[in-house]
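[1] how does the following fold in three dimensions:
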Amino acid sequence: MVAFKGVWTQPFWRSVSGEFIAMLIFVLLGLGSTISWGVGDSPQPADLLRISLCFGLSIVTMVHCFGHISGAHLNPAVTIAFVCTRRITLAKSLFYIIAQCLGAISGAGLLYIITPFNLIGNLGVTMVNERLSLGHGLLVEILITFQLVFCISASCDPKYKDKYPPIAIGISVIIGHLFAINYTGASMNPARSLGPAVILWNWKSHWIYWVGPIIGAVCAATVYDYIYCPDNDLKQHLKEAITKATQKTKGKYIEVDDCRSQADAEDLILKSGTVHVIDIDQAESKKGKDSASEILSTV
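    Prediction:
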């Protein structure tokens, strides 16, 4: 039960429901831009600019609306990356990912219901271009997700105040689509690909849209947080702990005496920026309960 500490609280479930609603709206709007409304035998060609702008501006809107509620991850790959950089616990991330996937499926299902059957087409299912190998498709998804999550990490870094994360993140989504729609459909988001795949039951090369974004997201968040812009307090604390652990006294290793409490350790976690912060245990701590704060960042 310790692993699920902070899960059974009203603020956390408000955050989970926010992820569900935001993902539903994002997928509904984004996939809707891929629908061709051509007449008869003259279908409209895919408008790459319209699709890119719709996905990017939808992200801007959802991050602005839900950033202070749930952190607006809106992407299982981002949530997994935040687990690796200690911005969210593993237990809480499971509920976030489930909410994101259910929201994406619901959004794709709603679009399927309201769209005339003869216009549905492939409902925005992401597929690797036939001219590419699966390996090339996987590499493209890794690269575009890397640039997205690196942008998220940089724009939400509290050390740099003069930023507006929703705009930066939305632009990152737009350029990812402009570049990669013709390659892989530009997913960058496993839940976005899962939604239409479930509704049309089309699983062709679907694994690429989980493996690629997750690898890209984890690499980007790890590189930013631990190489380019590490937290100095956390770095110093880890250095001291390693030094104590390797010291010898009378031929024996001494036990590390960590004077920091669990709450102090969690305070070293990189906190998010402008659209950012939700302390889901704050209400309980004010009541005198023993609870640790949890910071969720935006997507």
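
[2] hey, let's count contacts and neighbours off CA atoms from now on
    OK.

[3] so how far is the longest helix along the chain from its chain's centroid?
    Counting by DSSP state H, the longest helix found in the chain is helix 90-114. When distances are taken as C-alpha atoms, centre = their mean, to the nearest Å, helix 90-114 is centred 13 Å away from the chain's centroid.

[4] ok, now stretch 163-170?
    With C-alpha atoms, centre = their mean, you get 14 Å for stretch 163-170.

[5] also stretch 47-56?
    20 Å.

[6] got it, and stretch 66-78?
    Chain-centre distance of stretch 66-78: 6 Å, with C-alpha atoms, centre = their mean.

[7] which parts of the longest helix of the chain are buried?
    By neighbour count on 16 or more other C-alpha atoms under 10 Å, the buried set for helix 90-114 is 90-93, 95-112.

[8] the stretch 101-250 of the chain: strands as residue ranges?
    Taking DSSP state E, counting those that start in this stretch as the test, the strands found in the stretch 101-250 of the chain are 248-249.

[9] one more sequence to fold, the one below, so I can look at both together:
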Amino acid sequence: MAITSIAFGSPAEAGQPDALKAALAEFISMLIFVFAGEGSGMAFNKLTDNGSSTPAGLVAASLAHAFALFVAVSVGANISGGHVNPAVTFGAFIGGHITFFRSLLYWVAQCLGSVVACLLLKLATGGQETSAFALSSGVGAWNAVVFEIVMTFGLVYTVYATAVDPKKGDIGIIAPIAIGFIVGANILAGGAFDGASMNPAVSFGPAVVSWTWDRHWVYWLGPFVGSAIAAIVYEVFFINPSTHEQLPSADF
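    So this is what the prediction gives:
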């Protein structure tokens, strides 16, 4: 990957119609994803009398997030690229597929979508709050960072392989399915330890609504580091620099 492929763009991008449409698409996709994902946890908790930390609760969370992310990526793919995750956007920026200023616009939209989804859940459930992501007993902050790095690496690597790589061919709906599946599988692996976020915006919404910030930095540092590693590895080893084109926005 040539470092010159990274583009910063211009602040004027924030006013461009296509950028605003893309940001709106990211906002809506994130709202759909968080409302369904976090809402399923609240529903399971209600039906089982606070039993969401059981194996069945973990499986339910995995399925709900996998299904919701598949839909959220699919509905946003043709407008914004269907990032639905600040870490995915960061990986696209590192690879030169989106400018820095457009990335900022995406990050704001994604975080707002998560906050609005959590506020709507609070309103719809009569005041119940979505729980902020937290570490399980015996899990240290740096243990969780490693979890988030590895899980997000797998997610962003999957995004690159199925959606970004210009040699991927016409795999159509396989990309959002694979992206949803890897998130669901990672929740099964890491959910019992740190909640398996892989997505700073997903962690941000519940933290804002519940105003709980304990070790919140874990859910930003880990995903951004994992995303950057995945982007660099895929760009350097699997995307031919001679055929790699600078894109104004994400090509997935």
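
[10] can you give me the TM-score here?
    Put the two chains on top of each other and the TM-score (TM-score structural alignment, normalised by the length of the second structure) is 0.88; 237 aligned residues with a C-alpha RMSD of 1.9 Å.

[11] average gap between the longest helix of the first structure and the second structure?
    In the superposition against the second structure, helix 90-114 of the first structure averages 0.7 Å from its aligned positions (mean C-alpha distance after the TM-score superposition for the first structure).

[12] same thing with stretch 15-26 of the first structure?
    If you overlay the two and look at stretch 15-26 of the first structure, the average distance to its match in the second structure is 0.8 Å (mean C-alpha distance after the TM-score superposition for the first structure).

[13] so that stretch matches what in the second structure?
    Under TM-score structural alignment, stretch 15-26 of the first structure corresponds to residues 22-33 of the second structure.

[14] buried residues in that stretch, which are they?
    Quick answer for stretch 22-33 of the second structure (16+ other C-alpha under 10 Å): 22-33.

[15] also stretch 125-135 of the second structure?
    129-135.

[16] could those residues go into a markdown table alongside distance to residue 69 of the second structure?
    What follows is those, written out as a markdown table (distance: C-alpha to C-alpha, whole Å):
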| residue | distance to residue 69 of the second structure |
| --- | --- |
| 129 | 21 |
| 130 | 18 |
| 131 | 19 |
| 132 | 19 |
| 133 | 18 |
| 134 | 21 |
| 135 | 23 |
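
[17] how about the helices in the stretch 151-299 of the first structure?
    165-184, 190-200, 208-223, 232-246, 262-267, 282-286 (DSSP state H, counting those that start in this stretch).

[18] need the helices for the stretch 1-150 of the second structure, in chain order.
    17-47, 55-76, 86-94, 100-124, 141-159.

[19] by contact count, what packs against the longest one?
    By that I understand helix 17-47 of the second structure. Applying 3 or more C-alpha pairs under 8 Å, 6 or more residues apart in numbering; DSSP states H and E, one finds that helix 17-47 of the second structure contacts helix 55-76, helix 100-124.

[20] columns mean neighbour count on top of the helices of the stretch 151-299 of the first structure, output as JSON lines?
    Converted to JSON lines, these look like this (neighbours: other C-alpha atoms under 10 Å):
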{"stretch": "helix 165-184", "mean neighbour count": "22"}
{"stretch": "helix 190-200", "mean neighbour count": "24"}
{"stretch": "helix 208-223", "mean neighbour count": "24"}
{"stretch": "helix 232-246", "mean neighbour count": "13"}
{"stretch": "helix 262-267", "mean neighbour count": "14"}
{"stretch": "helix 282-286", "mean neighbour count": "14"}
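
[21] to residue 78 of the first structure, which of those lies closest?
    Proximity to residue 78 of the first structure (C-alpha to C-alpha) singles out helix 208-223 among these, at 6.0 Å.

[22] figure out how far the closest one is from the centre of its chain.
    10 Å.

[23] that one maps to which residues in the second structure?
    Going by TM-score structural alignment: helix 208-223 of the first structure matches residues 218-233.

[24] just give me the mean distance for the matching stretch relative to the first structure.
    Stretch 218-233 of the second structure sits 0.5 Å off on average (mean C-alpha distance after the TM-score superposition for the first structure).

[25] list the contacts of that stretch.
    1, 87-88, 90-92, 94-95, 141-142, 144-154, 156-157, 160, 197-200, 203 (C-alpha atoms under 8 Å, 6 or more residues apart in numbering).

[26] mark which of those residues are buried, thanks.
    Among the contacts of stretch 218-233 of the second structure, those classed as buried by 16+ other C-alpha under 10 Å are 1, 87-88, 90-92, 94-95, 141, 144-154, 156-157, 160, 197-200, 203.

[27] just to revisit the earlier point, could you export the helices of the stretch 1-150 of the second structure as TSV, including distance to residue 210 of the second structure?
    Below are the helices of the stretch 1-150 of the second structure laid out as TSV (distance: least, C-alpha to C-alpha, whole Å):
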stretch	distance to residue 210 of the second structure
helix 17-47	13
helix 55-76	20
helix 86-94	21
helix 100-124	9
helix 141-159	20
